[in-house]
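Q: Mind looking at a prediction? Sequence and model below.
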Amino acid sequence: MFSVVIRINKPFFVSLCETGLSSYQKRLEIDSGKSENSAMQNASVRGEAAQIVMPRINGADLEDHAYRAEIESLVREGIGGFILFGGDVKRTPQRIRDLQSLATTPLLISSDVERGLGQQLAGGTRFPGQRAIASACRRQSRSDEALLAAMLDAVRTESRAAGIHIVFSPVVDVNNNPHNPIICTRAFGEDPETVEWFGARYIRRLQKPLRNGTFELLACAKHFPGHGDTDQDSHSVLPVIRAEKARLNRVELPPFREAVKDGVGTVMVAHLMVPALEPSKPTTFSKKIITALLREGMGFEGLIVSDALDMGALANDYSQEEIAVRALEAGIDILLHPVDARRTIKAVLSAVEEGRLTAQRVRESAGRVLAAKTRLGLFDEKARTPRIAWARHRRIAREIAAKAPEVIAAGKTMLPLKPSGGAACFVLDDDAQGMGKALLERLGRKFRKLSSVVLAPGTVLSQAEIAKGIGSSGSVIVAIFSKISASKGRSGISADLEEAGRSVLKAAQAAGSRTVVISFDSPYILDHFREADVRIAAYDRMDEIQQAAGDMLTRRKA
């Protein structure tokens, strides 16, 4: 049993924790038979260190007895919480409730649900990514804003019902580098105003308070101080943001300032080098960036979370123990996704014993974790199984998806395509994941005759095979799928697929066919196919968006 002392003089934490601390301390009295003061005085550094470590938990693996036993042992040792990956909506929430029942202090469960609960748990609703949302929901439209609010309500209720308390969303990076391999369509757009507008609505709706003043979820503004202007992926290397301070203050930092003003509960710090702000240290190790700029300069009073500690940006050059200690020295509150939770806790304890960290520094972060748990009502939560309007949530997802694809360029007479003329579709599947099925199925309904060719990297297509694929089709469609994913290292398509796509366009135009290129991931890929008659950015590969893109090719304007 341990408790956490909050010794932060800011009114935010006083008002936030009055009720939660009171109930928590009373529970300590009942459980331990000690007085309130005695319980608080006996708070151990080890217990507090455990509260600020958040390792990974695999939802699907919780069905395995040995894996579950290992996780349960961490819970009994006082771990503060977990970041959840995978699982399903039927079994995983119950497994999380079982873990909560073992915890002396409630667990804080987080997850990456940028695209809704369905991104992580099978059976949850999968919504479009942020760039697709920004395309579908027009800022000047009240009905679109209401649709956005309905989507965020769905994300909030589904996530909390699954046992999740922190969603690592929204991404408030400004994606101002078209070669960015890891942000790209995860961002709302390329200008700070758009990012601020959508970010504010995400934060306010995800953190919509309950009647008793607690929150179902805490949102997270990421990746501070801005991961948009780089062509490198921090999962693999340490990216460098070379912008001057004036540009950072004008572009990268405003969405984070706005997020703080909107009361965002957590901020995630990226693993970056930003010489204009800190010339000698990665952001995760920089007290100038984390404490002076974010905590003091912007007045942020919530939880500061590291990006995953096992990412190559830091792990390539530092031990897990050193990463944890340096992050805490800089002002990080939660050490996210360490390789080994116990080693990380031990590293913190050793740093305190050696005088490198103070017990007070650890206690401050543990206090903020407790404040977040109080804010979420975890100390007073009663078991409940809320009803989720799954069918309604899926209708919302379909409605947004239908509005996401956007015509970037087209000649006046190029759309709609003529169904009677038939079509040939060449799918460039950059990740060889069998993509394009939903699009091909929809095109098959629309066109009198459809032929299709699916190409993966390394596939060689001769001119004769291209000609055969095109045949007598009046329209030729090149559909591009290139996933934005960790450690892939690029957001474009492979050189051989790009060459194949351009060869298809050249042959189609020589045959007199209308040509269309659709990118279902990075819109910047379209810049490589400017010769196409029509270019469409779909921003997301979910089936509903593929279907919407197929529909818009033959839809006549109202």
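A: It's in.
Q: make it CA atoms for all contacts and neighbour counts henceforth
A: OK.
Q: ok, residues contacting stretch 335-353?
A: With contact meaning C-alpha atoms under 8 Å, 6 or more residues apart in numbering, stretch 335-353 is reached by 45-46, 49-50, 52-56, 83, 305-310, 320-322, 324-325, 327, 357-359.
Q: 6 Å instead, please
A: The contact list for stretch 335-353, computed with C-alpha atoms under 6 Å, 6 or more residues apart in numbering, reads 49-50, 53-56, 306, 308-310, 321, 357-358.
Q: Where helices are concerned, which of those count?
A: Among those, the ones falling in helices (DSSP state H) are 49, 50, 321.
Q: So which of these wins on neighbours?
A: residue 50 (27 neighbours; other C-alpha atoms under 10 Å).
Q: And the most centrally placed residue in the chain, how close does it get to residue 192?
A: Nearest to the mean C-alpha position of the chain, counting by C-alpha atoms, centre = their mean, stands residue 114 at 3.9 Å. Using C-alpha to C-alpha, to the nearest Å, residue 114 is found at 19 Å from residue 192.
Q: ditto for residue 29
A: Counting by C-alpha to C-alpha, the gap from residue 29 to residue 192 is 50 Å.
Q: between the two, which one's more packed in?
A: residue 192 (21 against 16).
Q: show me the contacts for that one.
A: So residue 192 contacts 174, 251 (C-alpha under 6 Å, 6+ apart).
Q: Next: residue 479.
A: Counting by C-alpha under 6 Å, 6+ apart, residue 479 has contacts 427, 517, 518.
Q: In strands, which of the residues you listed fall?
A: Counted as lying in strands by DSSP state E, out of these, are 427, 517, 518.
Q: Any chance of a PyMOL selection covering the buried ones in those residues?
A: Those of those that count as buried under 16 or more other C-alpha atoms under 10 Å are selected in PyMOL with:
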select buried, resi 427+517+518
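Q: Second structure follows, compare the two:
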Amino acid sequence: MKKNIRWSSLLLSVMLLAVLLLAGCKNSDQAGRDEQDRSGEEKQLTLDEQVDALVAAMSTTEKVGQLLMFGVQGAEITDDAKYVLHQFHYGGVILFDRNLQSADQTKKLVDDLQKNADEKLPLFVAIDEEGGKVVRGSSFITPPPSQEDIGRKGEPALARAQAVEIAAKLKDIGVNVNFAPVADVGSGNGRSYSDDPQETGKFVKAALEGYKEGNVICALKHFPGIGRGKVDSHTEISDIEASEKELRSVDLLPFRDVIDSIDKGRNFDYMVMVGHLKYPAFDANHPASMSPKIITGLLREELGYQGLVITDDLEMGAIANHQDFRQAGAAAIMAGADIVLVCHEYEHAEQAYMGIYDAVKAGTISEARLDESVRRVIKAKLLHGLQPQK
């Protein structure tokens, strides 16, 4: 009898151990599933949630840097370039012929710039490859025909095909932003598709679709249209002496057509570059690039564009002859721009950066206003495959 009791006790112990092990396995399996569920939730963050998380992780110095695009010197990365990238956290660079000797050399330069940026997101790498007289790297990038030459053929599909071809060549060397197409009406020098605003709009829309296909961000320029300009803004500022009715029915029309025809969810397919001329019919006191009435009032609120707004180069005479870079940088952001472009001198880019930074610290530019632009920059980068750096 005692022997049977011992066997019964042993059997009961074995059964109890099996139950505990089974429960432990289930708990372990459940914990694993819970962990997978949590991981899955993290991976399923919406785009806006990803943007918010990245903005929250940035310091003020990093945020301000995302609002600057600067020009680098030389065909290979220098210690000066490494220093400013690290010190000011710039969000983008623009390349000129001084940077472009060959395809392989350019690829290495861009790769080195990306590696040394040491930011949470990769750099915008931009270029001006319009076609005609405005081209870069012509020793190894076949210059495209001018927009005027394409427009004369009367077939917008040609503008799209050209944009696809340009995008492929730029992507191959690491460029992800092209400051084209020109949306100005009748600006001369081969830069406009047409003197007719409706025809211009058709070709601009076609080009935009080509860049979209090639996954290169393009830029409609120069808002609200510089076709009437009599003085080159590289040299000096001037007024566009036209009535509001004339500006709306001609100069503004291609921009309006594109913004109206492209779904608002695709605003980040392209940037809008704002020029430095003055338009007294819209704002008698400020150049377009520093005008709240033109950028915030006209472009954003009236036309409904909520994508990235970038200024033309602040080193142009239209701006540089009249105010310092600290003032200009802060004024552009306060007007509603998201990115300030400084193409040549490191010192000038630094001054523009400090102008924005000091304005944020003083409260002249609120943290909310700063975050608004940083969100747009980050969103555009994520949408175009510029994923967070590991």
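A: Ah, there it is. All values reported here derive from a predicted model rather than from experimental measurement.
Q: circling back: out of the ones in helices among the contacts of stretch 335-353 of structure 1, which is nearest to residue 445 of structure 1?
A: Here the nearest of those to residue 445 of structure 1, counting by C-alpha to C-alpha, is residue 50; it sits at 56.6 Å.
Q: Now do the same for that closest one: its match in structure 2.
A: With TM-score structural alignment as the criterion, the equivalent of residue 50 of structure 1 in structure 2 is residue 65.
Q: same check, this time on residue 81 of structure 1
A: In structure 2, residue 81 of structure 1 lands on residue 92 (TM-score structural alignment).
Q: count of neighbours near its match?
A: 25.
Q: can you give me the strands in the stretch 1-150 of structure 1?
A: 53-54, 56-58, 81-85, 108-111 (DSSP state E, counting those that start in this stretch).
Q: Including distance to residue 550 of structure 1, could these go into TSV?
A: Output for those, formatted as TSV (distance: least, C-alpha to C-alpha, whole Å):
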stretch	distance to residue 550 of structure 1
strand 53-54	43
strand 56-58	36
strand 81-85	32
strand 108-111	33
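Q: Can you tell me which of the ones you listed is most buried?
A: Burial of those is given as mean neighbour count (mean count of other C-alpha atoms under 10 Å); strand 53-54 ranks first at a mean of 26.
Q: With structure 2 overlaid, how far apart is that strand on average?
A: Superposing on structure 2 and averaging over aligned pairs (mean C-alpha distance after the TM-score superposition for structure 1), strand 53-54 of structure 1 comes out at 0.4 Å.
Q: who's in contact with that strand?
A: For strand 53-54 of structure 1, using C-alpha under 6 Å, 6+ apart, the contacting residues are 81, 82, 334, 335, 336, 337.
Q: Give the aligned equivalent of the fourth one in structure 2.
A: Yep, that's residue 335 of structure 1 we're talking about. Using TM-score structural alignment, residue 335 of structure 1 sits opposite residue 340 in structure 2.
Q: Roughly how far does its match sit from residue 312 of structure 2?
A: 8 Å.
Q: These two: who's more crowded?
A: More neighbours surround residue 340 than the other of residue 340 of structure 2 and residue 312, with 29 against 25 (other C-alpha under 10 Å).
Q: Which helix or strand contains that one?
A: Using DSSP states H and E, residue 340 of structure 2 sits within strand 339-342.
Q: That strand: how far from the chain's middle?
A: 11 Å (C-alpha atoms, centre = their mean, to the nearest Å).
Q: with structure 1 superposed, average distance for it?
A: Strand 339-342 of structure 2 sits 0.7 Å off on average (mean C-alpha distance after the TM-score superposition for structure 1).
Q: continuing past that strand, what's the next helix or strand?
A: That would be, after strand 339-342 of structure 2 and using DSSP H and E, helix 346-362.
Q: Quick check: what element follows that following helix along the chain?
A: Past helix 346-362 of structure 2, the next helix or strand by DSSP H and E is helix 367-383.
Q: Out of the contacts of stretch 335-353 of structure 1, give me the two with the largest separation.
A: Counting by C-alpha to C-alpha, the most remote pair of these is 56 and 358, 26.6 Å apart.
Q: Just tell me what residue 322 of structure 1 corresponds to in structure 2.
A: So, by TM-score structural alignment, residue 322 of structure 1 is matched to residue 327.
Q: Could you report the separation of the residue nearest to its match when sequence neighbours are not counted from residue 326 of structure 2?
A: Excluding its sequence neighbours, the residue lying closest to residue 327 of structure 2 (C-alpha to C-alpha, 6 or more residues apart in numbering) is residue 355, at 6.0 Å. For residue 355 of structure 2, the distance to residue 326 of structure 2 equals 4 Å [C-alpha to C-alpha].
Q: that older thread, quick check, the match of residue 81 of structure 1 in contact with residue 123.
A: Yes - using C-alpha atoms under 6 Å, residue 92 of structure 2 makes contact with residue 123 at a distance of 4.7 Å.
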